[in-house]
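Novice: just the structure for this:
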Amino acid sequence: MKPLQSVAIGLVIVVLVAKFAGYDALADPLGWLLVLWGVRRMADRATLVTLALGALLVACGVWFPATQDLLERSDPSLRWAINLPQVLFCVALSRHLADLAGARDDTRARAWLRTAMVLNVLLAAAPVLVFAAAADDLMGSVYAAAGGVVLLLIVLLFAYANRPWAPAS
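Specialist: Just a heads-up that it's a prediction; the model follows:
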């Protein structure tokens, strides 16, 4: 499996939820392990590995039903903070891959990856703006948009896994 395919499959596991007895059968820590497996096979990977490890550690703590219940009852800003390592990883990955594509004059891929990066940055900031405006009814829309942006990144990872500039296995 190519590195970008591993990262994409890992992110699919992170995004999907299948609850059984309060536990997510598609455990996010397993997804982050796949992401790490793909990322560690890339060049210039130190930042990506660090961010993925941070997201893995957060996912390990949040996987338990008691933690999930606590987050549901807590302030929405805490849920935003819990999701921030994943968003930061997606920003860094999109930027890294956009730079690789740009170096090989793949302008279309570079543009799509930069778009994914900018959307992730905007979605990292969006909850803060919603909290500041006290427009809590918009949080559902922000989370739906975030899911769409992660889906875009997953599609791009699968689409670009075989490009000459993509990290080889």
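Novice: C-alpha only now, for contacts and for neighbours.
Specialist: Will do.
Novice: give the contact list for the residue nearest to Leu119 when sequence neighbours are not counted.
Specialist: Using C-alpha to C-alpha, 6 or more residues apart in numbering and skipping the chain neighbours, the partner closest in space to Leu119 is Val149 (6.7 Å). Neighbour list for Val149: 116, 119-120 [criterion: C-alpha atoms under 8 Å, 6 or more residues apart in numbering].
Novice: do the same with Gly38
Specialist: Applying C-alpha under 8 Å, 6+ apart to Gly38 gives the contacts 2-7.
Novice: give me the element Asp69 is part of.
Specialist: Assessed by DSSP states H and E, Asp69 sits inside helix 65-73.
Novice: list the buried residues for that helix?
Specialist: For helix 65-73, burial by neighbour count (16 or more other C-alpha atoms under 10 Å) applies to 68, 71.
Novice: now the helix or strand that it is followed by against helix 65-73, angle please.
Specialist: Heading C-terminal from helix 65-73, the first helix or strand you meet, by DSSP H and E, is helix 76-103. With axes from the mean of the first three to the mean of the last three C-alpha atoms, to 10 degrees defining the directions, helix 76-103 sits at 100 degrees from helix 65-73.
Novice: got the buried residues for helix 76-103?
Specialist: For helix 76-103, the neighbour count (16+ other C-alpha under 10 Å) marks 80, 82, 84-102 as buried.
Novice: next: stretch 120-128.
Specialist: If you call a residue buried by 16+ other C-alpha under 10 Å, then stretch 120-128 has these buried ones: 120-121, 123-124, 126-127.
Novice: and which of those residues is nearest to Gly61?
Specialist: Within the buried residues of stretch 120-128, distances to Gly61 taken as C-alpha to C-alpha reach their minimum at Ala124, with 20.8 Å.
Novice: is it true that the closest one touches Leu84?
Specialist: Yes: with contact defined as C-alpha atoms under 8 Å, Ala124 counts as touching Leu84 (6.8 Å).
Novice: just the strands in this protein please.
Specialist: 19-20, 23-24 (DSSP state E).
Novice: please generate a structure for the following sequence too, so the two can be compared:
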Amino acid sequence: MRPLQAIAMGVVVLLLEAPAGGFDLLADPLGWLLVLLGVRDLPRAMPLRGALRAVSVVAAVASVPLWLPVVVEALEDADESLAWAANLPRLGFFVVLGLGLAGAATAAGDRVAGTCWRVVAGGGLVVVLLPALVFGGGLNQLDDAAGAAVALVPTVVVVLGFWHSGRRWAGGEPAPSPDDVSSG
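Specialist: Below is the predicted model:
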């Protein structure tokens, strides 16, 4: 499996829910395991690779207690902003992933892909900031926009992850050299 495919599949697990007895059978820590495997296999020259690895590990560790319904309920009962804050590592992952892949794509001359991943990074920043404005600033009219952005950013990561998975700058298969192509 290519690195971006593993990351995209991990994000799919993060997005989907299979509730049973109060628990999600598609546990987020399993999704983060796939993400970590993908991040590990990204090209070493990718910008922000170390930061991406670090934020992925933090998000994976943070997802373990958040898998427990009692923890999520306690956070939401205490204050909705605490539940948002507990998910900041997850949101930070999308920002750093977008920035790193935008840099890698742009350096490889893939301007369209670079722009797509910059949009992901910008969307991730919006997801980080909008709840702060809603909860902290009392701008409740932004609540729907924040909810839409929370769902949209990871969905775009899944689509772009599969779409760009074969690109060399993303750890996809290297392009065949002219010597490898038979002129039969």
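Novice: about what we covered before: now the strands of the first structure in a markdown table, with mean neighbour count and distance to Pro167 of the first structure?
Specialist: Putting these into a markdown table (neighbours: other C-alpha atoms under 10 Å; distance: least, C-alpha to C-alpha, whole Å) gives the following:
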| stretch | mean neighbour count | distance to Pro167 of the first structure |
| --- | --- | --- |
| strand 19-20 | 10 | 34 |
| strand 23-24 | 16 | 31 |
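Novice: need the ones you listed in TSV (columns: distance to Thr50 of the first structure).
Specialist: Formatted as TSV, the strands of the first structure follow (distance: least, C-alpha to C-alpha, whole Å):
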stretch	distance to Thr50 of the first structure
strand 19-20	28
strand 23-24	24
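Novice: Trp37 of the first structure: which of the ones you listed is closest?
Specialist: Proximity to Trp37 of the first structure (C-alpha to C-alpha) singles out strand 23-24 among the strands of the first structure, at 21.1 Å.
Novice: give me the mean distance between that closest one and the second structure.
Specialist: Aligned to the second structure and superposed, strand 23-24 of the first structure gives a mean residue distance of 0.5 Å (mean C-alpha distance after the TM-score superposition for the first structure).
Novice: going by distance to Asp69 of the first structure, which of the contacts of Gly38 of the first structure wins?
Specialist: Within these, the smallest distance to Asp69 of the first structure is 28.4 Å, found for Val7 (C-alpha to C-alpha).
Novice: against Val128 of the first structure, how distant is that closest one?
Specialist: 28 Å (C-alpha to C-alpha, to the nearest Å).
Novice: Val35 of the first structure now?
Specialist: Separation of Val35 of the first structure from Val128 of the first structure (C-alpha to C-alpha): 27 Å.
Novice: so Val142 of the first structure is in contact with Leu123, correct?
Specialist: Yes: counting by C-alpha under 8 Å, Val142 of the first structure touches Leu123, with 7.1 Å between them.
Novice: how about the contacts made by Leu91 of the second structure?
Specialist: Neighbours of Leu91 of the second structure in contact, by C-alpha under 8 Å, 6+ apart: 124-125, 127-128.
Novice: okay if I get those as a markdown table plus distance to Ala62 of the second structure?
Specialist: What follows is those, written out as a markdown table (distance: C-alpha to C-alpha, whole Å):
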| residue | distance to Ala62 of the second structure |
| --- | --- |
| Gly124 | 18 |
| Leu125 | 19 |
| Val127 | 18 |
| Val128 | 16 |
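Novice: closest one of those to Gly172 of the second structure?
Specialist: Of all those, Gly124 has the smallest distance to Gly172 of the second structure: 24.2 Å, by C-alpha to C-alpha.
Novice: that closest one -> the first structure?
Specialist: In the first structure, the residue matched to Gly124 of the second structure (TM-score structural alignment) is Asn120.
Novice: show me where the first structure has helices.
Specialist: Assigned by DSSP state H, the helices in the first structure fall at 3-15, 28-39, 46-62, 65-73, 76-103, 107-133, 139-160.
Novice: among these, which comes closest to Ala21 of the first structure?
Specialist: Per C-alpha to C-alpha, nearest to Ala21 of the first structure of these: helix 65-73, 8.6 Å.
Novice: tell me roughly how far the closest one lies from the second structure on average.
Specialist: For helix 65-73 of the first structure, the mean deviation from the second structure after alignment is 1.7 Å (mean C-alpha distance after the TM-score superposition for the first structure).
Novice: state the span of the second structure onto which that helix is aligned.
Specialist: Mapping helix 65-73 of the first structure onto the second structure (TM-score structural alignment) gives residues 69-77.
Novice: now do stretch 149-166 of the first structure
Specialist: Counting by TM-score structural alignment, stretch 149-166 of the first structure falls onto residues 153-170 of the second structure.
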